[in-house]
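K.L.:
Sequence plus the predicted model coming up.
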Amino acid sequence: MDVQLCVEGEGGIDPEALRAAVATASQACPGARLVRRGQRWVDGGIVPAVRVADAADFDRARLDSPLLRTPLTGEKSPSCEVVLVQGSPTTVVFRANHGVMDGGGAMLWQTQVFRALRGEPVEGAASPLTLEEVMERIADRLGIELPPRAAPSPLTWRSPLGNAPKGPRRSLWRRRTIDGAHPAATARIVRRVATHGPAQGPVLVPVDLRRYLPGLRTTGMVSGAVKLGVREDDDWTDVHAELLRALGEHRYLANRNDPYPMSMPLPLLRSLYRWIDGMAVQNPDFLRDRGYADTAACISHLGTVDLAALGTAAFEATSCYALGGVGFSPELAIVECQGRTEVTVAWRDGRGAADRVEALLDEIEDELSPRAYRVPAGEGARPTAPPCTLQALLAEQVARTPDAVAIEGADGALTYAELDRRAGAVAAALHARGIGRGDLVGLVAGRSAAAITALWGVLKAGAAYLPIDESHPDARIVRLLADARARICLLEPPAERRACLPPGCAGLSLADMPYDEPHAWQDMPGEPTDLAYVVYTSGSTGAPKGVEVEHRSVVNFVRWATRECGIDASTRMLLIPSISFDVAGYAFFLPLLAGGCVLPVREVNAATLRAAVEDGGATAMAVTPSHLELIAQSGVRRSTMRVVMAAGELLRRSTALRARDALGQQCRILNQWGPSEAAIVNTSHEFDPVADTDAGVPFGRPMDGNALYVLDARGRFVAPGELGEAYVGGVQVARGYRGRPDLTRERFVRLADGTRVYRTGDLVRRLPGGELTFVGRVDDQVKVAGHRIEPAEIAQTVEEHPLVRQAAVLPRTRPGAAPALCAYVVGDPGVTPDELRGFVAERLPRNMVPAAIVPVPEIPRTPNGKLDAARLPDPFAGVPADGTAGEGLDEVAAAVAGIWSRTLRLDAGLLDERADFHQLGGDSLLLLSMVREVSRTVVGRGEQEFMDELVRIVREPTLGRVSDVAREVRDRRPAGLTE
């Protein structure tokens, strides 16, 4: 049998560089150079070969290639080799005889090869210890005796040697990529295989023994194994508990080699195995029926792979998976990498084998990621119309209504014909300066008719526009234009007189455009996949990043939003957001492509917003909830508003109610959601004051052409009702970040089925009716003892106090301590922080009560209307942690918390009874270590009773549950029994 690890990725690897790296790594890892001399493996000093093939030599769908079937015997052929399959994707296969390396050893070897490829020093793995010697050292370390070797296998005595088939073994490999990393994946898969798989019976689980000898660095075959029997009525928690017991009882040391077969002459041994193999091909149940194999499968979990360690400057690894050897039973291999779980099956090919393996993989995928969770919100939406460009849609509208008013502002009104002529003048001026399809043009302006005309001129020239608010400081404008590599920037007075252009970017004044001169401009032809605009956003990285949005994405938004929002020729839409905020796109596109009118609001404050709503005859507006709150509190007395689109942040029910009262019952309030990276917004929900009773208004379902997936922090699809991060898919997903391929790869990812999605960073919850509600931001999240804390929920609670007008809650870092919550409050001077803290404590769990409450005169906002956290004071600056977290634990729980602290290497003071061992980073072996320590030091002589309660702990691995079990077992001891 051979071990085969496949590293798949994008980019190329030079074959000669790979050969040199294999030589370097194999010098430090001599286990890769072993050859067979009689009954022994010795260092032959021969560098493993690198074979190069092209994509035609490797069937990726079937994982089939003659290159993977060549046996590595270590006699006349090598014991290890590397296969480089060039193409897209590029695949590097590390192959080794299983007698030379196990999966852990092959992982170590491949990592060193990539270190050498990157020019980094390799880390040796030269230990010559054999499996038997490793087991002896582990037994000595544990102070136990090794069990005796097993008796000679019946296989040795009962197998006739005649009729052995000739030729290589007929193997079958299949692979399934599953979203997410799944705790207890081995136990879950064991149960599926043992009870519903292609073969039933006990399952063998290899155990990498390197973990039990810290510092051991060997590529050798040093794996033990435990055998798990599974009953029909067992669930995965029963299997997981049994696996932990097997590890705790060191059953992996019982898998010692039977010396008898190894003493047989090699030709005889090979003939024996060829005969068995051939009979198994003819009849998959042959081995078990005759007692030659007593396990249903072998299931190996090879751990988590850091793909960054398997790349170079020219090659980026995207996945790693294992193709196991085919022994007497099916072999399954599990590898976790990049938020996914790779599961592969190796089995003998034969009648119906492929169908049985695919059925097994279906069951395994459904076990780890239930099919019902994988169905995206938005599936079944009506099909989208054929894509086109924005300038084509405007040309059609101009032809329909040339004399209708398109823009009405302080400087007068423009008809559609005038808008088209002026935009054509801008396009002609840009074309004269060499601007055309594929170029990006900066636009520094305010909310004005000139700005709207200019951006349409850029689109008519076939280029894309970069909108920048004129209120931005010069330094920021320079930074954005330079980062975007814009060669031309359109400037609205007074920006044309400012020092805001970087070298290589020429300014062009909108005031000097020859709007009234005749021209015969014809729009440049384009494609739906052309770039329409770039909008810069900030984020957790701290550096602004330019989102590249294509025409097809905006056109899809326009089509469904026009219908959903009731936009038509009678629409008069206010332009309120900054032009640099993508929400301004509502006004740029929706009314102008439906025959309506745009009403720019030059200055945005309570007075101007009130006047715009009352006196302008506006029927629609798109605003942030912060702006909507400002309008609602501005004293509006009359309104012709028919629809409000709220987007950009959480819309609270209290804000929606106040807005409804101010704007009138005839006004629909639509809560719409979506990131800039997916063309403005993607979902919609009409506020219903009767049905929408939660603090936050739902944001609905994805609209046409959009899909939304909800995944947890481990990349797993969550059940309906659970909290998770929103991933957006569909036609509106942006091209990526301009000039940032690294960040694009990080945020624009693919699900296991290949679907391209954007990770929004927004935390959402799917409601029972299928709609979604916004909860908070991943990057604003605070974790206390493994629990996610959503600041928005706390802010809503603080605002329920009658003397509080507005509140914001943010995580702040305390020196030497975990992040803590800080509430900023605008309210009556008579309300004190202590009073507010008590008010919140009566309504929320203790770990959601802010550590600090700071009165402020106002909550600062960015030009886009979002919370400006940088302008709020940090109450923890220079102040040590208060040390209050973790109080309230009794003696037993405190002792358990101390053990968790040592096991997981975290602050015990941050733990409470709801802390979850897995959420805090614990795996199965750490869980076993923790349970044994609790049974030894907290329970005392009730150790075995405590270990018998493993199933309860596995099902709910919280500090409270472990403490409860410890108390129960300790209290069951006979009276008078002491520790």
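P.N.:
Okay, I see it. None of the values given here were measured: they were computed from a predicted structure.
K.L.:
going forward, measure contacts and count neighbours with C-alpha atoms only.
P.N.:
Will do.
K.L.:
name the element residue 749 belongs to?
P.N.:
Using DSSP states H and E, the element containing residue 749 is strand 748-750.
K.L.:
Which strands or helices does that strand pack on?
P.N.:
Packed against strand 748-750, as judged by 3 or more C-alpha pairs under 8 Å, 6 or more residues apart in numbering; DSSP states H and E, are the following elements: strand 756-766.
K.L.:
this is the comparison structure:
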Amino acid sequence: MRIATPPFYDGGPAAPSRTLAQIFRSTFSSYANEPALDDGVSIVTYGELESRIRDLHRHFVELGVGPGERVGIRRRSGTVELYVAIAATLLSGAAYVPVDADDGEERAEYVFDAADVAIVLDDHGVQTRRSGHSQPRDPQPDDEAWVIFTSGSTGRPKGVSIHHRAAANLVDAEYELYGSSQPLGPGDRVAAGLSVAFDASVEEMWLAWRSGACLVPLTKADMRSGPDVVEVIRRRRITALSTVPSLLMSITDELPAHLRLVILGGEACPDVLVQKIAGGSREVWNTYGPTEATVIVCGERLTPDRPVTLGRPIAGLRLAVVDADGRIVEDDGEGELVISGVGLGHYLIDPGQSPFRPLEPLEWTRAYFTGDIVRVTRGELFYLGRRDDQVKIAGRRIELAEVERVARQIPGVRDSAAAVHKDEDGSPVLVCYVVADESVTSSTIRAGLQRGLPGGVVARVGRLPALPLSTAGKVQRSALPWPLEPEALASFSDSLHQRIAETWREVLGPIALDTSSNFFEVGGDSTRAARVVVRLRTHYPAVAVADLYHTPRLDEFATLLTSREVPTEEEASREVRTRGHRQALFSFLAQNVAALWWV
């Protein structure tokens, strides 16, 4: 990292200008017989991937889809077909617009309409939305590579467009950054478990496709397995993993030795996690970057003897810190982080008061003001938090205004306000407070929020007679009640259902539950599912997080646990006596059969 004058952080020259298509063709040429994708069902070599892309590209040409057009992607996670669709779109010159398969229909339609996609590739094939108007040609550095939608302060998701020049610079810079002692290459297996609607998924794909390593698609159940994710890493022989810190915070077993590269991002990285997983030959990196600046802008290799910092910029990017008056913060101060360089994208629709603007003290003609507050100490950058209402839940960026907008669209909801609190374990809890008609149930409100919010973002519901307002008439978020008032718990017919309900409430808060309650519809997520499983393993050692995903209804989950309960001492003693009687009877029969045989 170089320090310039006036002081800013400089990643050095950008990588040579090229496209993702050029990177792909280089990999196809060098590693045709190496595995490119392995979803546990089928293995596709780079040569076979090129052939499948060529077949799909011919169909694109027939539909007029190529440079200048956009392709919607909405396929199940964990499949080869999802990544073939993305690769084919990029090589055709069109831009891909991903939507998580678990996102509600309302959000998916909004994204595809706002991006004006010509076709959508889903699990049923190719869905045509309108005629394409592109002529076939090779993509150029200035062509769009993808549009990823992130939460907007207006309450509507906003699309961020990234071009091939910026995307290829990221891919080449990361290839030089990671694996300094042993670069990734054939024989490595890179996990692909993040939603492709989350920009960090780009890192997963291209860690493999730039180096000739194998991309290993993982299912949602794999990535939501909490403490059991270590077994997934072991079973799928993962050597490189890019993920959010909260996934690894829940593990209790040691990570397998063959996992030699771990890249963390999307959330603040706790020092305790570094102590847990870093050290030895394994590389562990903390990375930072907004969607608007092509996934990551800086990173630092973590070691147990150093605090977690944001690190240094990657090639082609520069960072600066400005105070509230727009002055550059040189050292031992706080301010907003500002980014400039080749990685900057742009919004499909300028939201007004754009965070893209010049940074005059440094004569940067175009910079991105992140809204993230950092502290500068002896040249190191430490993340402190946000200066606005943007939050991160499960690594997904979301504006509180979007939560409030979705809530207000639910019939019977008159007003809403959203806030983030901490539960007893210190995990963030998104709460949507509503003023609603008595005829509208909390479950109806939860279902409406689930339809309109990104997949994986779950909000608890707090009901109020009125929102607390300041003298200026604005909502006072600090006055919103927390913890929430306990809701009534149904009476259950047996102790097992009661135990499950009480465990859920320990983790999710004092919410109303009955036998039909669905864990993930009443506020559960992957982190909280792991905490439920840890509590239940005292009585049910074999229970796994995947069980809760397969049977999320309380009554169905109880049925599953019935077969896994540890017997009491009296039951175990009875089983031993019964087993003894069976063995004595078997011995008596065997002796008589033997005697008959001798006769």
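P.N.:
Yep, it's here. All values derive from a computational prediction rather than experimental measurement.
K.L.:
returning to that earlier point: check the mean deviation of the strand holding residue 749 of structure 1 from structure 2.
P.N.:
Strand 748-750 of structure 1 differs from its equivalent in structure 2 by a mean of 1.2 Å after superposition (mean C-alpha distance after the TM-score superposition for structure 1).
K.L.:
Other residues contacting that strand?
P.N.:
Strand 748-750 of structure 1 is contacted by residues 736, 756-759 when judged by C-alpha atoms under 8 Å, 6 or more residues apart in numbering.
K.L.:
count of residues packed around residue 421 of structure 1?
P.N.:
Residue 421 of structure 1 has 21 neighbours, counted by other C-alpha atoms under 10 Å.
K.L.:
what do you get for residue 53 of structure 2?
P.N.:
Residue 53 of structure 2 has 19 nearby residues by other C-alpha under 10 Å.
K.L.:
Then residue 655 of structure 1?
P.N.:
By other C-alpha under 10 Å, 21 other residues sit near residue 655 of structure 1.
K.L.:
for residue 106 of structure 2, same thing?
P.N.:
The local packing of residue 106 of structure 2 (other C-alpha under 10 Å) involves 11 other residues.
K.L.:
How about the one 3 residues further on?
P.N.:
A total of 12 residues lie near residue 109 of structure 2 under the criterion other C-alpha under 10 Å.
K.L.:
Show me what it lines up with in structure 1.
P.N.:
Residue pairing (TM-score structural alignment): residue 109 of structure 2 is matched to residue 478 of structure 1.
K.L.:
Report whether its match is found in a helix, as I expect.
P.N.:
Yes. Counting by DSSP: H, G, I helix; E, B strand; the rest coil, residue 478 of structure 1 is located in a helix.
K.L.:
does it really touch residue 501, like I thought?
P.N.:
Yes. Checked against C-alpha atoms under 8 Å, the pair residue 478 of structure 1 and residue 501 is within contact range at 5.3 Å.
K.L.:
Check which element follows the host helix or strand of residue 896 of structure 1 along the chain.
P.N.:
Using DSSP H and E, the element containing residue 896 of structure 1 is helix 891-904. Using DSSP H and E, the helix or strand that follows helix 891-904 of structure 1 in sequence is helix 924-934.
K.L.:
residues contacting residue 292 of structure 2?
P.N.:
Neighbouring residues of residue 292 of structure 2 by C-alpha under 8 Å, 6+ apart: 160-162, 344-346, 368.
K.L.:
Could you rerun that using 7 Å?
P.N.:
Residues in contact with residue 292 of structure 2 (C-alpha atoms under 7 Å, 6 or more residues apart in numbering) are 160, 344-346.
K.L.:
just these now: which is nearest residue 360 of structure 2?
P.N.:
If you rank the contacts of residue 292 of structure 2 by distance to residue 360 of structure 2 using C-alpha to C-alpha, residue 344 comes first, at 17.3 Å.
K.L.:
which residue in structure 1 lines up with the closest one?
P.N.:
Aligned counterpart of residue 344 of structure 2 in structure 1: residue 733 (TM-score structural alignment).
K.L.:
Hmm, its match is touching residue 678, no?
P.N.:
Yes. Counting by C-alpha atoms under 7 Å, residue 733 of structure 1 touches residue 678, with 4.1 Å between them.
K.L.:
now the strands for the stretch 1-150 of structure 2?
P.N.:
Taking DSSP state E, counting those that start in this stretch as the test, the strands found in the stretch 1-150 of structure 2 are 2-3, 9-10, 35-38, 43-45, 70-74, 95-98, 119-122, 125-128, 144-150.
K.L.:
Present the ones you listed as JSON lines; the columns should include mean neighbour count and distance to residue 598 of structure 2.
P.N.:
JSON lines is the format used below for these (neighbours: other C-alpha atoms under 10 Å; distance: least, C-alpha to C-alpha, whole Å):
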{"stretch": "strand 2-3", "mean neighbour count": "12", "distance to residue 598 of structure 2": "93"}
{"stretch": "strand 9-10", "mean neighbour count": "22", "distance to residue 598 of structure 2": "92"}
{"stretch": "strand 35-38", "mean neighbour count": "25", "distance to residue 598 of structure 2": "59"}
{"stretch": "strand 43-45", "mean neighbour count": "19", "distance to residue 598 of structure 2": "59"}
{"stretch": "strand 70-74", "mean neighbour count": "28", "distance to residue 598 of structure 2": "72"}
{"stretch": "strand 95-98", "mean neighbour count": "27", "distance to residue 598 of structure 2": "76"}
{"stretch": "strand 119-122", "mean neighbour count": "21", "distance to residue 598 of structure 2": "70"}
{"stretch": "strand 125-128", "mean neighbour count": "14", "distance to residue 598 of structure 2": "70"}
{"stretch": "strand 144-150", "mean neighbour count": "25", "distance to residue 598 of structure 2": "81"}
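K.L.:
so which of those strands comes closest to residue 562 of structure 2?
P.N.:
Nearest to residue 562 of structure 2, of all the strands of the stretch 1-150 of structure 2, is strand 35-38, at 35.6 Å by C-alpha to C-alpha.
K.L.:
Please name every helix or strand in contact with that closest one.
P.N.:
Counting contacts by 3 or more C-alpha pairs under 7 Å, 6 or more residues apart in numbering; DSSP states H and E, strand 35-38 of structure 2 is packed against strand 43-45, strand 214-217.
K.L.:
re the thing from before, determine which two of the contacts of residue 292 of structure 2 are furthest apart.
P.N.:
160 and 344 (9.8 Å).
K.L.:
what about the two, which has more around it?
P.N.:
Taking other C-alpha under 10 Å, residue 160 of structure 2 and residue 344 do not tie; residue 344 has more neighbours (25 against 22).
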